[in-house]
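K.L.:
I'd like to go over a predicted model; first the sequence, then the structure.
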Amino acid sequence: MAWKTLDDMDLDGRTVLVRVDINVPVEDGHVTDTTRIDRIRPTVTDILSKGGRPVLLAHFDRPKGKVVPEMSLGHIRGTVEDCLGVPVRFAEDCIGVAAKTAVAALAPGEVLLLENTRFHAEEEKNDPMFAASLAALGEVYVNDAFSAAHRAHASTEALARLLPSCAGRLMEAELRALEAALGTPERPVVAVVGGAKVSTKIELLSNLVRKVNTLVIGGGMANTFLAAQGVEIGTSLAEHDMTGTASEILAAAGEAACEILLPVDIVVAHEFREGADSETLPVDACPPDAMILDAGPQTVAQITAAFDHARTLIWNGPLGAFEIAPFDAATVAAARHAAARTGAGLLTSVAGGGDTVAALNRAGAAEDFTYVSTAGGAFLEWMEGKTLPGVAALVAAGER
């Protein structure tokens, strides 16, 4: 793709508008997970080292175009300053006199955090006048918020058309990782798709069967596919109204020569709780009053064997009810095997999605994956083969 990076930009003495995603969880006034803030540090550091003056644009929660004091980015300014390790000033608006005054007062080596862009309804409407007001604050635009790139908002899409633009370090890493996984991957390619519902991932599955060599389906989704094949699944979580769609996806996989891996053995229980009594059974032996909560060891062996023959792995979603033991066993075992192959230089592994990140962290495998995306919707839409407005705008800017 033709998008530019920070290496292509002259930033010395320039005010740099940086779209970031620091929509972090806050409880009782304290940030409970600083991951998203930590990940923008390389971009901010590089801008400062190039003599630029970083001005951060960000949203926080969902104020729906109104000023909601509890959703002010001012509440996390101190945490942003601690994570970045440089002085961070704050402006009480992202446009207008307050923003212009704060930009003018910004000293070398300092960062400015502007107030929540979503306090203005024009942000989510991708309003050109609002985008122009943002653009008036700076001379260069950097998008470092891949997780918001699937939204055509003023600060993610329109702004890139108004200023010289490039990808930040986090955006660059995301795009390169996804290009390596789905754009021009080293084959064979294996995809793991888990989670509860087929209905939320129809487009994803339909795209992947045309792109990968092997598709592993796990979690509650696998139950729907099993039911589509006439397998009795007891009281398991499943979408019985989606069995026709599941059958269509299986047929499409056959036409595309994509191997589908479904459970061949299952871990079942009569209740869903920590430490519940469970047993491992053949896939066609689920009791009528039991539920499938994880894949069994024979299934894990098939999955890890697929990893052994793969050169690229894409992972979205757990293989079972990973939140509680013992139903995390399949996810943990498969994740650790993938991490070991990656660490040995034998596999390029890219993972993303909220539950996926949590599952890989639970397995202690996340750090050994090639890349783990913190983006949710944007990661899924990329895997679905959709054009992301924020990325498209950067590509167009790179071609100007």
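P.N.:
Yes, it's here.

K.L.:
drop to CA atoms for contacts and neighbour counts, all remaining ones
P.N.:
OK.

K.L.:
quick one: the strands in the stretch 51-200 of the chain?
P.N.:
Taking DSSP state E, counting those that start in this stretch as the criterion, the stretch 51-200 of the chain carries its strands at 53-57, 88-91, 111-114, 140-143, 165-167, 189-193.

K.L.:
could the ones you listed go into TSV alongside mean neighbour count?
P.N.:
Converted to TSV, those look like this (neighbours: other Cα atoms under 10 Å):
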stretch	mean neighbour count
strand 53-57	27
strand 88-91	21
strand 111-114	25
strand 140-143	28
strand 165-167	29
strand 189-193	25
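
K.L.:
reformat those as TSV; add distance to Lys386.
P.N.:
Below are these laid out as TSV (distance: least, Cα to Cα, whole Å):
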stretch	distance to Lys386
strand 53-57	25
strand 88-91	35
strand 111-114	30
strand 140-143	19
strand 165-167	19
strand 189-193	17
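
K.L.:
how far off centre is stretch 198-218?
P.N.:
17 Å (Cα atoms, centre = their mean, to the nearest Å).

K.L.:
of all the strands of the stretch 51-200 of the chain, which one is nearest Val212?
P.N.:
With respect to Val212, and counting by Cα to Cα, the nearest of the strands of the stretch 51-200 of the chain is strand 189-193 at 5.1 Å.

K.L.:
hmm, who's touching that closest one?
P.N.:
Strand 189-193 is contacted by residues 205, 208, 212-218, 306-307, 310-319 when judged by Cα atoms under 8 Å, 6 or more residues apart in numbering.

K.L.:
buried subset of these as a PyMOL selection?
P.N.:
Buried residues within these, by 16 or more other Cα atoms under 10 Å, are selected in PyMOL with:
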select buried, resi 205+208+212+213+214+215+216+217+218+306+307+310+311+312+313+314+315+316+317+318+319
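
K.L.:
inside strands: which ones of the contacts of strand 189-193?
P.N.:
Among the contacts of strand 189-193, the residues falling in strands (DSSP state E) are 214-217, 312-316.

K.L.:
about what we covered before: quick one, which of the strands of the stretch 51-200 of the chain is nearest to Ser278?
P.N.:
Comparison of the strands of the stretch 51-200 of the chain against Ser278 by Cα to Cα identifies strand 189-193 as nearest, at 24.0 Å.

K.L.:
okay, the angle between the closest one and strand 312-316?
P.N.:
10 degrees (axes from the mean of the first three to the mean of the last three Cα atoms, to 10 degrees).

K.L.:
of all the strands of the stretch 51-200 of the chain, which lies closest to Ile266?
P.N.:
Minimum separation from Ile266 across those (Cα to Cα) falls at strand 189-193, 17.0 Å.

K.L.:
distance between the closest one and the chain's centre?
P.N.:
Distance, stretch centre to chain centre, for strand 189-193: 16 Å (Cα atoms, centre = their mean).

K.L.:
contacting residues for Pro42?
P.N.:
169-170.

K.L.:
ok, back up a step: I'd like to know which of the ones in strands among the contacts of strand 189-193 is nearest to Ala276.
P.N.:
Out of these, the member with the shortest distance to Ala276 (by Cα to Cα) is Ile217, at 24.1 Å.

K.L.:
okay, now the one to match up with it:
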Amino acid sequence: MSFKTLDDLTELAGKRALVRVDINVPMQDGRVTDATRIERVAPTIEELSGKGAKVILLAHFGRPKGKVVAEMSLKPVAAAVEEVLDHRVHFATLDEAEAAISKMADGDVLLLENTRFEPGEEKNDSDLASRYASLGDLYVNDAFSAAHRAHASTEGLAHKLPAYAGRTMQTELEALQKGLGDPKRPVVAIVGGAKVSTKIDLLTNLVKKVDAVVVGGGMANTFLAANGTDVQASLCEAELGQTAREIEAEAEKAGCSVVLPVDAVVAGEFKAGAPSDTVAVDAVPEGQMILDAGPQSVEKVKSWIEQANTLIWNGPLGAFEIEPFDAATVAAARYAAERTRAGELISVAGGGDTVAALNHAGVAGDFTYVSTAGGAFLEWMEGKTLPGVKALEDGGKG
């Protein structure tokens, strides 16, 4: 994987840098309630601004479908960006952009209105990409989380100007390269969550690339049932039994172990304080449901983590949102964090529930890298080409 970064940029003073960021942040009553995404792209903005570039931010917000929707304006977000940067952030619509940029001093920051207000944005319209390009001298993509979309501001624009990866994009790509591109073996993947149906492509790709896949959460029930285990009232996609068996066959062919739970924490209902018991997976009482992996299964997972040099994690091992069904996820996450802190493990994790689960375990900061990219992270793990990344690898124009 080869792409240019900010390290390849010299003499930035006075240059107009178009920077694609993802600041699609949660809002309530006109105020940003979580500035994490802004904080992640701040280093790129500050570096470019500090070197005298005129920084022009391109970003989307919500799904306005090519129409101007007042409540999806980025104008209120500009104030939050200003607060994080501790730097004045100007704001303009695309129609106002040329005039606004002409007034910028070196180091100024300008946020343009929601790219998805433009009908050509999600169609990757070449004319719109050219219009964006006319406003800048170079293009920086720092929005990995939008890199799986071939839009005018994420892919098309990269072919119109010299293109570079921002610091967040660079960090993400380097972490993923360590995780799957050129990993230190053995590589173990933990894949959990509710349904196999949402992760068929992911599992099919991983079993060909890693040494072991630990299957957890509701997904594990589908695999257990496919092998003849009666999981009683547990969440299970029985209709995907054949798919599960095919994934196991692919894994065997590739020399990859599929690791399933051997015991489970069961209860009659999924609610806090529900009476629970630990049983072997083939001895789930009638009417009960599996809600977490049991202690023997946790020890099995930990032994695989201990053997690994690289760990990729997507999805919890149980219904971690409610105690005591968080025990397996917390124990495995803390053990992975311990080995990472000791310098014995490269650990890369991502996906919405995964981030929440690692935060719940108090170890998100101890993993080598935790991606907040969601869909882009999953598509990367599925082995799919991400248009925004491919465009950077092509180096853009120049």
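P.N.:
Perfect, I can see it now. Every value quoted in this text rests on a predicted model; they were computed, and no experiment measured them.

K.L.:
Gly296 of structure 1 is nearest to which of the strands of the stretch 51-200 of structure 1?
P.N.:
Closest of the strands of the stretch 51-200 of structure 1 to Gly296 of structure 1 is strand 189-193, at 15.8 Å (criterion: Cα to Cα).

K.L.:
still on that earlier bit, of the ones in strands among the contacts of strand 189-193 of structure 1, closest to Ala152 of structure 1?
P.N.:
Taking Cα to Cα as the measure, Ala152 of structure 1 lies nearest Asn316 of these, at 23.9 Å.

K.L.:
for the closest one, give me its contacts.
P.N.:
191-194, 351-353, 356.

K.L.:
likewise for Ala330 of structure 1?
P.N.:
Contacts of Ala330 of structure 1 by Cα under 8 Å, 6+ apart are 294-297, 300, 319-320.

K.L.:
please redo it, this time with the cut-off set to 10 Å
P.N.:
218, 266-267, 294-301, 303, 318-322, 336 (Cα atoms under 10 Å, 6 or more residues apart in numbering).

K.L.:
which residue numbers in structure 2 go with the lengthiest helix in structure 1?
P.N.:
For structure 1, the helix with the greatest residue count under DSSP state H is helix 329-343. The aligned range for helix 329-343 of structure 1 in structure 2 is 327-341, by TM-score structural alignment.

K.L.:
and what of stretch 152-171 of structure 1?
P.N.:
Counting by TM-score structural alignment, stretch 152-171 of structure 1 lines up with residues 150-169 of structure 2.

K.L.:
ok, of the contacts of Asn316 of structure 1, which one's closest to Val67 of structure 1?
P.N.:
The closest of the contacts of Asn316 of structure 1, once distances to Val67 of structure 1 are taken by Cα to Cα, is Gly353, at 29.4 Å.

K.L.:
which non-adjacent residue is nearest the closest one?
P.N.:
The shortest distance from Gly353 of structure 1 to any non-neighbouring residue, by Cα to Cα, 6 or more residues apart in numbering, is to Gly376 (4.6 Å).

K.L.:
now for the counterpart of Phe119 of structure 1 in structure 2: which residues touch it?
P.N.:
Pairing criterion TM-score structural alignment: the partner of Phe119 of structure 1 within structure 2 is identified as Phe117. Contacts for Phe117 of structure 2 (Cα under 10 Å, 6+ apart) come out as 60-70, 72-73, 93-94.

K.L.:
which one (most neighbours) among those?
P.N.:
His60 (24 neighbours; other Cα atoms under 10 Å).

K.L.:
gap between the match of Phe119 of structure 1 and Leu58 of structure 2?
P.N.:
Note on Phe117 of structure 2: its distance to Leu58 of structure 2, by Cα to Cα, to the nearest Å, is 12 Å.

K.L.:
show me the common contact partners of the two, please.
P.N.:
Joint contacts of Phe117 of structure 2 and Leu58 (Cα under 10 Å, 6+ apart) are Leu94.

K.L.:
so Trp3 of structure 1, which of the three states?
P.N.:
coil (DSSP: H, G, I helix; E, B strand; the rest coil).

K.L.:
what about the strands in the stretch 251-400 of structure 1?
P.N.:
Under DSSP E, counting those that start in this stretch, the stretch 251-400 of structure 1 gives strands at 259-261, 265-269, 278-282, 291-295, 312-316, 348-352, 371-373.

K.L.:
of those strands, which is nearest Ala135 of structure 1?
P.N.:
strand 371-373 (28.3 Å).

K.L.:
how close does that closest one sit to structure 2?
P.N.:
In this overlay with structure 2, the average offset of strand 371-373 of structure 1 from its partner residues is 0.4 Å by mean Cα distance after the TM-score superposition for structure 1.

K.L.:
what's that strand packed up against?
P.N.:
Strand 371-373 of structure 1 sits against helix 169-178, strand 312-316, strand 348-352, helix 354-363, with contacts defined as 3 or more Cα pairs under 10 Å, 6 or more residues apart in numbering; DSSP states H and E.

K.L.:
only whichever of the contacts of Ala330 of structure 1 are buried, select them in PyMOL.
P.N.:
Selecting just the buried residues from the contacts of Ala330 of structure 1 in PyMOL takes one command, with 16+ other Cα under 10 Å as the test:
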select buried, resi 218+266+267+294+295+296+297+298+299+300+303+318+319+320+321+322+336
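
K.L.:
picking that back up, out of the helices and strands packed on strand 371-373 of structure 1, nearest to Val395 of structure 1?
P.N.:
Closest to Val395 of structure 1 of these is helix 169-178 (Cα to Cα; 11.4 Å).

K.L.:
dump the residue contacts of Asn244 of structure 2.
P.N.:
Actually, residue 244 of structure 2 is Ala rather than Asn. 196-197, 200, 203-204, 219-220, 222-227, 237-238, 250.

K.L.:
what about 8 Å?
P.N.:
222-223, 226.

K.L.:
show me what it aligns to in structure 1.
P.N.:
In structure 1, Ala244 of structure 2 lands on Ala246 (TM-score structural alignment).

K.L.:
that match belongs to a strand, doesn't it?
P.N.:
No. According to three-state DSSP, Ala246 of structure 1 belongs to no strand; its state is helix.

K.L.:
related to what we said a few turns ago, distance check, the match of Phe119 of structure 1 against Ala78 of structure 2.
P.N.:
On the measure of Cα to Cα, Phe117 of structure 2 and Ala78 of structure 2 end up 16 Å apart.

K.L.:
kindly report the same for Val32 of structure 2.
P.N.:
Taken as Cα to Cα, the span from Val32 of structure 2 to Ala78 of structure 2 is 10 Å.

K.L.:
quick check on the two: which one has the bigger neighbour count.
P.N.:
Between Val32 of structure 2 and Ala78, counted using other Cα under 10 Å, the more crowded position is Ala78 (21 against 17).
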